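[1] structure here, sequence nowhere to be found:
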């Protein structure tokens, strides 16, 4: 009986020791596996800290290239487009210069052309007024027209052959019935030296009236 007890106790002891050893081995193996799993990097983890960081390209103005691509910075024109634009500009330059030259020439021609007046009473008065204005002789269209109609009814060849001047051999003639001595004294340079010329007659009479009455506008009867 005692020997059985001893044997069973010893077996239990051996099993217990064996179990402890096996348990220790399993524990050690589990720890090693855990360490191995922990030490192995996961594919989901970030790159090592010592790996070089990605460098983002920047534009000439210091802004990221992605921002520049969105239109925040001007895009360089294509060389081919610039070349075509330059060719078109160079081709059009002579035409524009020619057009500008023609416009200048036409403008000069218009300035050089003398002003045209109608060959009638209205035209004679208007031409006389322009000459009077240039010479500083006072008078208006109404003043000239009113006196012309009273003196000659607008006939540049009218002659008075009955008054004292006619009796003295120097009859009044023309639109404003001017005698030759008066015409010779008050003739306006630049007009024809002819008593019955409409414009010469008007300007000479207006010049005489300005000297004697201040203006042809102040004449309302024979003068």
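    Looks like it arrived, so ask away. Just so it is clear, the structure is predicted and the values come from calculations on it, not from any experiment.
[2] going forward, measure contacts and count neighbours with C-alpha atoms only.
    OK.
[3] tally of neighbours for residue 135?
    The tally of other residues near residue 135 (other CA atoms under 10 Å) stands at 13.
[4] cool, the one 4 residues further on as well?
    Neighbouring residues of residue 139 were enumerated by other CA under 10 Å; the total is 22.
[5] that one: which element?
    Remark: residue 139 resides in no helix or strand, with elements defined by DSSP states H and E.
[6] what segments of the protein are helices?
    With DSSP state H as the criterion, the chain has helices at 2-39, 65-67, 79-112, 121-135, 141-151, 164-167, 180-186, 198-213.
[7] use this one as the comparison:
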């Protein structure tokens, strides 16, 4: 090999080496910017993930808070409904108890009133005098009834006229005077005819001329109307 060739070979080697070095340098330069641009992408992705996690955490907290509020509202509604139901039940029970109490009070009042009436009747019956079933008893009972109805007369006036008219016989009948002839004989203790007895009959006495008390009171009522009182009668009347 000539010196020229040797020089050419060295020069070519230097050129190739320079080219190679330049290429390596260029490659190295091109890789460095690439690495620099990849690092921000990694940071940005981490930041996005962190933001999403924060949002998810906030949403979860809000959901829990909303659920808690809903549960509290439901519990309050249930408590209110229970309170209303309890109040209604208490009011119903109270109204029922009051109605039963009023019913019992009314029944007790009615029973007390009935007892009072019965007791009054019993006392009246107990106080009612018992009259003998004879002329004395008939006159005394008649005087009691006459007093009640405002019919004047005394024991003596009644007794005197009874003895004269019937001798004290409640079944005595006059079958011979003008009244008997006309078909309406005088009957009883004070010899009363049927029309007079019916016209002057005293309420509360028997409707029979033969009843001693009814006969006496009707005759006394008639005599009071005609003569002022049976005491003023001294003969047939």
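    Nice, I can see it. Everything quoted here is computed from the prediction, not taken from an experiment.
[8] quick one on the thing from earlier: now for the helices of the first structure, which one comes closest to residue 220 of the first structure?
    Residue 220 of the first structure sits nearest to helix 141-151 of all the helices of the first structure, at 6.9 Å, using CA to CA.
[9] after superposing, tell me the mean distance of that closest one to the second structure.
    Compared with the second structure after fitting, helix 141-151 of the first structure has a mean deviation of 0.1 Å; criterion: mean CA distance after the TM-score superposition for the first structure.
[10] where in the second structure does that helix fall?
    Using TM-score structural alignment, the residues of the second structure aligned to helix 141-151 of the first structure are 155-165.
[11] which residues in the first structure does stretch 52-60 of the second structure align to?
    Going by TM-score structural alignment, stretch 52-60 of the second structure sits over no part of the first structure.
[12] ok, residue 146 of the first structure to residue 67 of the first structure distance?
    Counting by CA to CA, to the nearest Å, the gap from residue 146 of the first structure to residue 67 of the first structure is 84 Å.
[13] neighbour-wise, which of those two wins?
    Between residue 146 of the first structure and residue 67, counted using other CA under 10 Å, the more crowded position is residue 146 (17 against 12).
[14] starting at the chain centroid, how far to stretch 27-41 of the first structure?
    82 Å (CA atoms, centre = their mean, to the nearest Å).
[15] so where is that stretch in the second structure?
    So stretch 27-41 of the first structure sits over no part of the second structure, by TM-score structural alignment.
[16] likewise stretch 162-182 of the first structure?
    With TM-score structural alignment as the criterion, stretch 162-182 of the first structure aligns to 176-196.
[17] mind putting the helices of the first structure into TSV with distance to residue 157 of the first structure?
    Output for these, formatted as TSV (distance: least, CA to CA, whole Å):
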stretch	distance to residue 157 of the first structure
helix 2-39	133
helix 65-67	92
helix 79-112	32
helix 121-135	12
helix 141-151	12
helix 164-167	15
helix 180-186	14
helix 198-213	9
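[18] looking at these, which is buried most?
    Mean neighbour count (mean count of other CA atoms under 10 Å) peaks for helix 198-213 among the helices of the first structure, with a mean of 24.
[19] in the second structure, what range does that helix match?
    Using TM-score structural alignment, helix 198-213 of the first structure pairs with 212-227 in the second structure.
[20] what about the matching stretch, how far off from the first structure?
    Averaged over the aligned pairs, stretch 212-227 of the second structure sits 0.1 Å from the first structure after superposition, using mean CA distance after the TM-score superposition for the first structure.
[21] how about the helices of the first structure, which one is nearest residue 221 of the first structure?
    It's helix 141-151; of those, that one is closest to residue 221 of the first structure (CA to CA) at 7.7 Å.
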